[in-house]
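Asker: Quick one: sequence plus predicted model below, questions after.
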Amino acid sequence: MDSVVADIDERNGWDRLFREIKLTTAGYDLSYKTARLPENRTRNRYRDVSPFDHSRVKLIEGENDYINASLIEVPDANRKYILAQGPLNHTAGHFWQTVWEQNSAAVIMLNRIIEKGTIKCSQYFPLDEDPMQFTDVGLTVSITRQQVNPNYTVRYLNLQKDDTGEIKAIYQFHYTAWPDFGVPESPAAFLDFLNCVKDSGVLEPNVGPPVIHCSAGIGRSGTFALVDSCLVFIERDIPFDVKETLLEMRKYRMGLIQTAQQLRFSYLAIAEGARAMRDPGGQESTESSTESEPESPYESSDDEEHNDTGNGDGDVEKEPEDQVDQDKNRKRPAENDFEKHGDEKRGKQEDIESPTDNHIRNTTNVAQVEELQRVEEANNNAANLRKRNISERKEALSNHVNDIKKKMQESEKGNTYSSWLPYIVGGTVLLTVCTVTFYAFYR
């Protein structure tokens, strides 16, 4: 794998390889008619990212079975993934309904709520002890505790069926250091996150497929699924080709991996993971203490998402459905105190299924939430001040330009009058002389 990456780097061939993948998948004859039905259009975050009819996940309960999510199958790796768009305000209930009905043990979130001032995902999970109720689907989500790492946060959630009281323990693995339309800072940091997910057992076939999402559910989500599948091939000594694996995965959901940069990162992460398997002791652990400060999901990332669709080359156009005010009832995440759990193994399944963990509450949460809210308010005030300053500068510039135009017009008028002044004076003198001459002659 290292030699493959080096060869493509030497030839500057990543753009060409990515174009080849796009051209090949553009020829796939796969329909997505259900996603384009009038009653389903408002359930799509992006007009050009639609699940194929043959692989779309269907809601079991309710009159409408549509959700923008696809089931990706990699039989040789014995892997299944549900790749979904980031929930909209009015589809967050459908998102949790999918988790419940598909018996998923985990949600893998690869984006922040707001990136570069744009809403990328609804706030579909609780950040404090107050549960979130989704009455349209009869589900309630509550958080029991969370572990914060430098690049990601692990939240332990309870998903409850309101009519029966049944509760399912769900992991949420939230990678907070992956820039939109970009790649993580290093393969090692990403592999640390992937290993955390794998160690929990949520990717194994004895549970339902994990629900993986970013904003559109194709770029970062596709990268995660591709790297994980290829590492399984290496672990089981199964021959594979990264390009062909991605082409097969794109038959289940359009546009997986959106840029040549993401494609190169996938190769690098696979190569790094392979080296770690050959020499487990040679890799330094990138894990950090859970006492570190939480990384906020509201901070901006470095770029915008979406420049590729699976069945064409057109840019993805945003839908306006999720532009409603999401600040109401939103609170910043609080860092729980896990010193008393310091000897627990991260990702251990029985940790979240223990009844004693279901009601863990930390009294420091309130103060931390308030502090984070004050920081967010200060950031908002600073942003508003910058907007006002920019607006004032634009207005001043506009007034200055108008003044210049006015002076130029006045100058042009003055120049016109000056150019005609000698003729006016000469004509007046001539008329006067003629008048005097005629007067003297006839007299």
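Answerer: In hand now; what should we look at? Numbering: from 1, shown residues only.

Asker: C-alpha only now, for contacts and for neighbours.
Answerer: OK.

Asker: ok, the closest residue to residue 187 other than its chain neighbours to residue 168 distance?
Answerer: Closest residue to residue 187 apart from its sequence neighbours, by C-alpha to C-alpha, 6 or more residues apart in numbering: residue 269 at 4.8 Å. Plainly put, residue 269 is 32 Å away from residue 168 if you go by C-alpha to C-alpha, to the nearest Å.

Asker: Which one's more surrounded, those two?
Answerer: Neighbour tally, residue 269 and residue 168, criterion other C-alpha atoms under 10 Å: the higher count belongs to residue 269, 24 against 19.

Asker: which residues in the stretch 151-300 of the chain form helices?
Answerer: All helices of the stretch 151-300 of the chain, identified by DSSP state H, counting those that start in this stretch, fall at 187-199, 220-235, 242-249, 260-278.

Asker: Point out the most buried one among these.
Answerer: helix 220-235 (a mean of 22; mean count of other C-alpha atoms under 10 Å).

Asker: packing partners for it?
Answerer: Judged by 3 or more C-alpha pairs under 8 Å, 6 or more residues apart in numbering; DSSP states H and E, the packing partners of helix 220-235 are strand 79-84, strand 211-213, helix 242-249, helix 260-278.

Asker: And it, how far out from the chain middle?
Answerer: In terms of C-alpha atoms, centre = their mean, to the nearest Å, the centre of helix 220-235 is found 19 Å from the chain centre.

Asker: ditto for stretch 251-259
Answerer: 15 Å.

Asker: Next, the residues that contact stretch 34-47 from outside, please.
Answerer: 50-53, 66-68, 85-86, 88, 90-91, 216, 316-322 (C-alpha atoms under 8 Å, 6 or more residues apart in numbering).

Asker: again but with stretch 240-258, I slipped
Answerer: Residues contacting stretch 240-258 (C-alpha under 8 Å, 6+ apart): 21-22, 24-25, 28, 30, 49-52, 54-55, 70-74, 83, 181, 218-223, 226, 230, 233, 263, 267, 306-311.

Asker: got another, please set it beside the one above:
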Amino acid sequence: MTKNMDSIIKELDTTMGWDRHFREIKLTAAAYDLSHSAAKQPDNKPRNRYRDVSPFDHNRVKLLTGENDYINASLIDMPKADRKYILTQGPLNQTSGHFWQMVWEQKSAAVVMLNKIIEKGTLKCSQYYPLGTEPLQFTDTGFTIANKNQQVYSNFTVRYLDLRNDITGETREIIQFHYTAWPDFGVPESPAAFLNFLNCVRDRDVLKSSVGPAVIHCSAGIGRSGTFVLVDLCLIFIEKDIDFEVKDTLLRLRRQRMGLIQTVDQLRFSYCAIAEGARGMTDDTPDVVSSEEREDSGSDYGSSSDDNQDEENPQENGKNNHHDEENTRKRRAQDKSQHEDMHDEKKGRQDPIAPADNIHDRLDDLPPLPPPPPPPRKESLPESNNNTDANLRKRKASDRQEALKNHVTEIKQKMKDSEKRNKRHAWLPYFVGGAVLITVCSAAAYYFYKGVGE
């Protein structure tokens, strides 16, 4: 099986056939006629992180209590591998209580988290678990979660959480496995680093059928989550000597949750991790994780803030992975269309409700602010002040000149008006005198002719 996997990888690398292989999977899955009407109900739409990622109706997880049974989660059942998983989106602020309700009702023993809270300045998941000693309480569903202890490794953190049902008073231990070195729409540093994490999860017996299905999530619950499940299943098939094809296995998974494996890189990485895991079975390689590798453990909660999650860890890269990584770099340089299946998560859509108190522990993941502008040089200040005073004086002088000009114009106009009035008044006595003289003469002539007539 290992040789067969290696030959498939080599052939696809040589022929640059990964894109074609990925498109075939997409086209086949696109023909599935599977309904997801519950996710489109008006009351349920606010519970979806992304419009284009919905659980199918036939296998969606239903909440057992409460008025609304909807949560964006899918139950993945693979009987041939004796495995069950719950794949879900990163909880929203308004669905974090539903998330823990689901964990409780499904009797899950583990949560596998494959994303960071903030990636590239975008909120990808609500802070649904406590980082410090202060518990988180979700009054809408009646659950309280507390962080008892944690172990921090180079690429992941293991947290031991107490989940308490506030209604019944019962408490269960939930182990959270948080992979902190998996970039959004990317792949882990090496197959060995990822298999190290997968083996750590497996060693705690939280994936077996004797406990409830493990809850696995990234941001949308399809890309990184699909990669995790596909590699785990195929390695089980190899362990049990069951014939399988990676493509067929992925198509069966896509019948249970849409869009699993989002990019060509994730598909190729899955093949490489399966081949590497198969080699590890025959080489009797001991578990890479050991207590000596542990960077921190116990009650030092301050170290779990994932401040250094993006740092490279070259010590984790096994010698057998250099060839795979070199081929990956060559293929990326020759093919720039590898992300054609990216959904709207690439556009930076965020949690619709993101209060500041939920992300204060992740501020180091945000892009740095631009530096403030330099202060003005001291020697330039007096000159600037002088220029300002001079301009002010000029403006005042101009205003005074304008006011004076207007005042002079007004006086001249008044003088002209006065001269006109004086001219009219100078002729008035002559007019009056003439009128009186004419009146007297007329009266005298009237009486004179009247007397002569008598």
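Answerer: Here it is on my side, so go on. Just so it is clear, the structure is predicted and the values come from calculations on it, not from any experiment.

Asker: sorry, back to before: make a PyMOL selection of whichever of the contacts of stretch 34-47 of the first structure turn out to be buried.
Answerer: Burial among the contacts of stretch 34-47 of the first structure is assessed by 16 or more other C-alpha atoms under 10 Å; the matching PyMOL selection reads:
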select buried, resi 50+51+52+53+66+67+68+85+86+88+90+91+216+316+322
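
Asker: Residue 280 of the first structure -> the second structure?
Answerer: In the second structure, residue 280 of the first structure lines up with residue 284, judged by TM-score structural alignment.

Asker: can you check residue 12 of the first structure too?
Answerer: That one, residue 12 of the first structure, aligns with residue 16 by TM-score structural alignment.

Asker: How about its match: what's its closest non-neighbour residue?
Answerer: In space, residue 16 of the second structure is closest to residue 331, 7.4 Å off (C-alpha to C-alpha, 6+ apart).

Asker: Surely the one you found touches residue 13?
Answerer: Yes - applying C-alpha atoms under 8 Å as the test, residue 331 of the second structure and residue 13 come out as touching, 7.3 Å apart.

Asker: Common neighbours of the two, please.
Answerer: By C-alpha under 8 Å, 6+ apart, no residue touches both residue 331 of the second structure and residue 13.

Asker: before we move on, the earlier item: isn't the match of residue 12 of the first structure right up against residue 332?
Answerer: No - using C-alpha under 8 Å, residue 16 of the second structure is not in contact with residue 332; the gap is 10.3 Å.

Asker: what separates residue 453 of the second structure from residue 441 of the second structure, distance-wise?
Answerer: 19 Å.

Asker: out of the two, which sits in the busier spot?
Answerer: A direct count of neighbours by other C-alpha under 10 Å for residue 453 of the second structure and residue 441 places residue 441 higher, at 10 against 7.

Asker: ok so, going back, count the residues that sit near the match of residue 280 of the first structure.
Answerer: 8.

Asker: rewinding a little: quick one: classify the residue nearest to residue 16 of the second structure as helix, strand or coil.
Answerer: At residue 331 of the second structure the chain is in helix, as set by DSSP: H, G, I helix; E, B strand; the rest coil.

Asker: what's the neighbour count on it?
Answerer: 17.

Asker: now swap in residue 164 of the second structure and tell me
Answerer: 20.

Asker: from memory it sits against residue 147, does it?
Answerer: No - contact criterion C-alpha under 8 Å: residue 164 of the second structure and residue 147 do not qualify, at 11.5 Å.

Asker: which one of the helices of the stretch 151-300 of the first structure lies closest to residue 137 of the first structure?
Answerer: helix 220-235 (25.4 Å; C-alpha to C-alpha).

Asker: how about that closest one, aligned to which bit of the second structure?
Answerer: Using TM-score structural alignment, helix 220-235 of the first structure pairs with 224-239 in the second structure.

Asker: Just the residues contacting the matching stretch, thanks.
Answerer: Taking C-alpha under 8 Å, 6+ apart as the rule, stretch 224-239 of the second structure contacts 1, 81, 83, 87, 114, 185, 198, 216-218, 243-244, 246, 249-250, 260-261, 266-267, 270-271, 273-274, 277-278.

Asker: And the counterpart of residue 184 of the second structure in the first structure, how far from residue 197 of the first structure?
Answerer: With the correspondence set by TM-score structural alignment, residue 184 of the second structure lines up against residue 180 in the first structure. Between residue 180 of the first structure and residue 197 of the first structure the distance is 21 Å, computed by C-alpha to C-alpha.
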